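**Q** Build me a model:
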Amino acid sequence: MTSEGTQARDARQDDGASDRVLTVPNALSALRLVGVPVFLWLILSEQDGWALLVLMLSGVTDYLDGKIARRFGLVSKVGALLDPLADRLYILTTLLGLAWREIIPWWLVALLLGRELFMALVLLWSRSRGHATLPVHFVGKAATFNLLYAFPLLLLGDGDSGWAEAARAIGWGFAWWGTALYWVAGVLYAVQASRLPRRDPSAASGSKVRG
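**A** Okay, here's the model as predicted:
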């Protein structure tokens, strides 16, 4: 997956996001969601080449939906929900698949899922004070970038060849940086939420926190 995927998510944060549902960018995001169970099945059945292909196609559609939305004024609120949801699901399915195959330890899965639970609590606190969203932080984007690169490399590293060893080493580098930044971003979001003034919930608008 490429870092341009974050541009798609940034574009959907614009105040001018429409309520349209049937758009090309939204169709691409929906296609990414459809690919999630296929991707998980391919990982669990150890069809790594096809799994990586699905992951690459997901990255391409992630890039295209944002470019198309920005170029043709098709930024929508539905897209703002679908895109980060697809990212989360790909991260979750990859985590579970790699842990099931003993490529990564289960405690790493717990560490990353624990961060998601922490962020859910932060968002609940934010919404209790009338804020539907928090500003997206670049640290969160960097964390997601690292993790989305780490998992394919770790999958490629499941072997004994020289290429596999190199991919495994680089993948773990991305994984450790991504995990650390994931939690740092969570703490930064919690600090942001703690400083929010209470306001009328009806005034809250925008896209969900990602990263």
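**Q** from here on, contacts and neighbour counts on C-alpha atoms
**A** Will do.
**Q** report the longest helix in the chain, please.
**A** helix 162-194 (DSSP state H).
**Q** List the buried residues of that one.
**A** Within helix 162-194, the residues that qualify as buried are 164-165, 167-172, 174-179, 181-187, 189-190, 193, counting by 16 or more other Cα atoms under 10 Å.
**Q** could you measure the residue nearest the centre of the chain against residue 130, distance?
**A** With distances taken as Cα atoms, centre = their mean, residue 87 lies nearest the centre of the chain, 3.2 Å away. Between residue 87 and residue 130 the computed distance is 26 Å (Cα to Cα, to the nearest Å).
**Q** And for residue 6?
**A** 26 Å.
**Q** what's the answer for residue 85, then?
**A** Distance from residue 85 to residue 130, counting by Cα to Cα: 23 Å.
**Q** Ok, residue 77 next?
**A** 19 Å.
**Q** and these two? which has more neighbours close in?
**A** When residue 77 and residue 130 are compared for neighbours, residue 77 comes out ahead with 22 against 19, by other Cα atoms under 10 Å.
**Q** Confirm that residue 141 lies within a strand, as I assumed.
**A** No - going by DSSP: H, G, I helix; E, B strand; the rest coil, the assignment for residue 141 is helix, not a strand.
**Q** Tell me, how many residues neighbour it?
**A** Here the number of neighbours of residue 141 (other Cα under 10 Å) works out to 21.
**Q** Alongside the first, I'd like the structure of this one:
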Amino acid sequence: MKITARDFFTVPNSLSYIRLLLIPVFMIQYLTAVETKDYYLVGIIIVFSGLTDLLDGIIARKLNQITELGTLLDPVADKLTQVAVIICLMSRYEMMWLIVLLFIAKELFMAINDIILYRQGKKLDGAKWFGKIATAVFYACMTFLVAFPSIQTTTAASLMIITGFFLTLSFVLYGREFFKMYQK
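**A** Predicted structure coming up:
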């Protein structure tokens, strides 16, 4: 892996830095929110973070700015943002611990298999469509939970179930991808 000084200053990597910097802003804003407008602002922060995630990939491909640093930085910023959202929502929604367990299981599974396969000279070629959909659904559902904290319990539970379904789907389909890679 070769990371150059130039890699640090690409537009896509700069967007990942912005996402990382938004994490403490989001957490502080959410945990200190009192009024409805405070929660809307937190929702806007999550939407903005999600848009930077979408844009950094598009820009990296369009401008041919895919870097080794970016392939590390982007998923780290994404996962840390998701963890921050989940942690904050745990303070409000009891069922969120199920999302936490599923998220941790999926990410550990992914990391362990990535390491094992990397040692065998194999590498998963970036995020798959089902991983991208799971991330988009996560952001959509969690943004709704963040921005509208007074929604009905059944609506909140439904959003968590939808998120859990897509996390599980992604988990299973990545498992299939890893299985295929082990077979090669």
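**Q** roughly how far is the longest helix of structure 1 from the heart of the chain?
**A** 12 Å (Cα atoms, centre = their mean, to the nearest Å).
**Q** Likewise for stretch 47-63 of structure 2?
**A** Taking mean C-alpha positions (Cα atoms, centre = their mean), stretch 47-63 of structure 2 and its chain are 13 Å apart.
**Q** Show residues contacting that stretch.
**A** Contacts to stretch 47-63 of structure 2, defined as Cα atoms under 8 Å, 6 or more residues apart in numbering, come from residues 11-13, 15-16, 18-19, 22, 65-66, 74, 78, 139, 143.
**Q** please redo it, this time with the cut-off set to 7 Å
**A** 12, 15, 19, 66, 139, 143 (Cα atoms under 7 Å, 6 or more residues apart in numbering).
**Q** of all those residues, which two lie farthest apart?
**A** Greatest spacing in the contacts of stretch 47-63 of structure 2, by Cα to Cα: 66 and 143 (28.2 Å).
**Q** before we move on, the earlier item: what about the equivalent of the residue nearest to the centre of structure 1 over in structure 2, is that helix, strand or coil?
**A** Matched across to structure 2, residue 87 of structure 1 falls on residue 78, judged by TM-score structural alignment. Classification of residue 78 of structure 2 using three-state DSSP returns helix.
**Q** With residue 37 of structure 1 instead?
**A** helix.
**Q** For burial, what's the neighbour tally of it?
**A** Applying other Cα under 10 Å, we find 13 residues neighbouring residue 37 of structure 1.
**Q** which position in structure 2 aligns with it?
**A** Aligned counterpart of residue 37 of structure 1 in structure 2: residue 24 (TM-score structural alignment).
**Q** likewise residue 52 of structure 1?
**A** Checking TM-score structural alignment: residue 52 of structure 1 goes with residue 43.
**Q** what separates its match from residue 125 of structure 2, distance-wise?
**A** For residue 43 of structure 2, the distance to residue 125 of structure 2 equals 31 Å [Cα to Cα].
**Q** what about these two, which has more around it?
**A** The neighbour count for residue 43 of structure 2 versus residue 125, taken as other Cα under 10 Å, is higher for residue 43 (23 against 6).
**Q** how close does the more buried one sit to residue 141 of structure 2?
**A** For residue 43 of structure 2 relative to residue 141 of structure 2 (Cα to Cα), the value is 11 Å.
**Q** and if you look at residue 176 of structure 2?
**A** For residue 176 of structure 2, the distance to residue 141 of structure 2 equals 26 Å [Cα to Cα].
**Q** Residue 64 of structure 2 now?
**A** Going from residue 64 of structure 2 to residue 141 of structure 2 by Cα to Cα gives 32 Å.
**Q** who has more neighbours, these two?
**A** Higher neighbour count among residue 64 of structure 2 and residue 141: residue 141, with 18 against 9, using other Cα under 10 Å.
**Q** Next, the buried residues of stretch 65-85 of structure 2.
**A** For stretch 65-85 of structure 2, the neighbour count (16+ other Cα under 10 Å) marks 65-67, 69-70, 73-74, 77-78, 81-83, 85 as buried.
**Q** Return the member of the residues you listed nearest to residue 132 of structure 2.
**A** Set against residue 132 of structure 2, the nearest of the buried residues of stretch 65-85 of structure 2 by Cα to Cα is residue 78 (11.1 Å).
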